[in-house]
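1. here's a sequence, model it:
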Amino acid sequence: MTSSPVEDLAALLAVTGGLVAGVRPGQWDGPTPCTDWNVRQLVDHFVIGDRLFATILRGEAPPPPSALDPKVTDVLGDDPVKAQRTAAQDLLAALSEPGVLERIHQIPIGPVPGAGAAYIRATEAVVHGWDLAQATGQEPRFPDDLVQQVLDFTRAKLADIPPDRTPFGPPQPAPDDAPPLTRLVALLGRSVQEQNG
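-> As a prediction, this is how the structure comes out:
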């Protein structure tokens, strides 16, 4: 277990970045568990999210909602790996500024302290990392202890998330003894019935 939400998020974003790097050239148009998005749009979604949160945490005006739609806005360019890494570094830098973790920030689902924003981005990194792994035949190697923290946070905050919490869906069944990652993605609407843990 690491010592701060920023370090935890950095570790999780690094795993997600590895999954982005593992996407093969012919896979970018393939389907994902987020049925509205292909692989490229899924990666666009979480890169856009990291950029959005960095902007908000710095106290800057967020872009218009249309700029947040991965079907409309492509921020990956010719180098998706670099785009993801740069967005992650920008987010971590914004979270590392003095006072940011304690201050309240207005994010799309409402006001949260910076530490809560870090956990929300951690949830996105892990769940969409799992989505990406499923779509591209990779193994999502997120540390169990960090995923357990994200799972605990998500369980506690789920009631605060709007009912239309796209791309997360209604909770799905998962074995009580399943690994934290399986339980987390099931909690957020992923079918894990065919997963062997």
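
2. okay, CA-based contacts and neighbour counts for the rest of this
-> Will do.

3. distance-wise, check the closest residue to Ala115 other than its chain neighbours relative to Gly169.
-> Take Ala115 and drop its neighbours on the chain: the residue closest to it by CA to CA, 6 or more residues apart in numbering is Leu101, 4.6 Å away. For Leu101, the distance to Gly169 equals 28 Å [CA to CA, to the nearest Å].

4. what does Val185 give?
-> Taking CA to CA, one finds Val185 at 10 Å from Gly169.

5. ok, how many other residues are close to the nearest residue to Arg24 once chain neighbours are set aside?
-> Nearest residue to Arg24, sequence neighbours excluded (CA to CA, 6+ apart): Thr136, at 7.8 Å. Neighbour count of Thr136, defined by other CA atoms under 10 Å: 21.

6. also this sequence, please, to line up against the first:
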Amino acid sequence: MTTSAQDFTARADAFATILDRADGRWDAPTPCDDWTVRDVVVHAIETERDFLERQDLSPGPAPDLADLPSAWREHAAAVAEVLSRDGVAEKEYDGYFGRTTIAATMADFYGWDLVVHGSDIARATGQEWSVTDEEAAALHRTADGWGDALYSDGVCAEAVPVPDDASASDRLLARLGRDPGWAPAA
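-> The predicted model follows:
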């Protein structure tokens, strides 16, 4: 596997840990308007599967969504298997943001999505969430490459203001249109 494929796997593993700690609160509302935790997990699985299938890289049968942590792990293992196939990770194609590879898309778009949605699920289920300054900087660099498309319909809402002394995690969430102080209604 390439470094990008390993980056995706690391982000998928971190997402799995958040799901394990969600305590079955699948119907909890998230910072994503009108989406529950279940909706976010299903979104992650379905969008990644759709991308791979559009590249003629079937990840196999869809996982049973009755047990979301198990479904996620099954899905992530299937993606890792696809990326490990000879030549797949390095396969180039013309993506929305220009020429790229399958592994880079999985790490830098779908893996980026896992970090952001991991925050959504963590906060919805009462878990602490943060990224290191280094990870925040890497996620900002990825978002920089998308330009105005970052704020396209269905990607991110417009940035929200935060204090100058906000943490790297809070600055990242704010840039992505999420209120870092969001918490589920009591």
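
7. now do the same for Ala174 of structure 2: its match in structure 1.
-> Aligned counterpart of Ala174 of structure 2 in structure 1: Ala186 (TM-score structural alignment).

8. ok, average deviation of the helix or strand where its match lies from structure 2?
-> Ala186 of structure 1 is located in helix 180-187, with elements delineated by DSSP states H and E. Taken over the aligned residues, the distance from helix 180-187 of structure 1 to structure 2 averages 2.2 Å (mean CA distance after the TM-score superposition for structure 1).

9. how about the contacts made by the residue nearest to Arg24 of structure 1?
-> 23-24, 27 (CA atoms under 8 Å, 6 or more residues apart in numbering).

10. ok, it to Leu101 of structure 1 distance?
-> Taking CA to CA, one finds Thr136 of structure 1 at 34 Å from Leu101 of structure 1.

11. centroid residue for structure 1?
-> Glu124 (1.7 Å; CA atoms, centre = their mean).

12. surely that residue is in contact with Val47?
-> No: counting by CA atoms under 8 Å, Glu124 of structure 1 does not reach Val47; the two are 10.2 Å apart.

13. for the helix holding Ala186 of structure 1, name the packing helices and strands.
-> Helix 180-187 of structure 1 sits against helix 114-136, helix 144-157, with contacts defined as 3 or more CA pairs under 8 Å, 6 or more residues apart in numbering; DSSP states H and E.

14. can you add distance to Gly18 of structure 1 and give these back as a markdown table?
-> Below are those laid out as a markdown table (distance: least, CA to CA, whole Å):
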| stretch | distance to Gly18 of structure 1 |
| --- | --- |
| helix 114-136 | 9 |
| helix 144-157 | 17 |
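
15. deepest-packed of those helices, please.
-> helix 114-136 (a mean of 23; mean count of other CA atoms under 10 Å).
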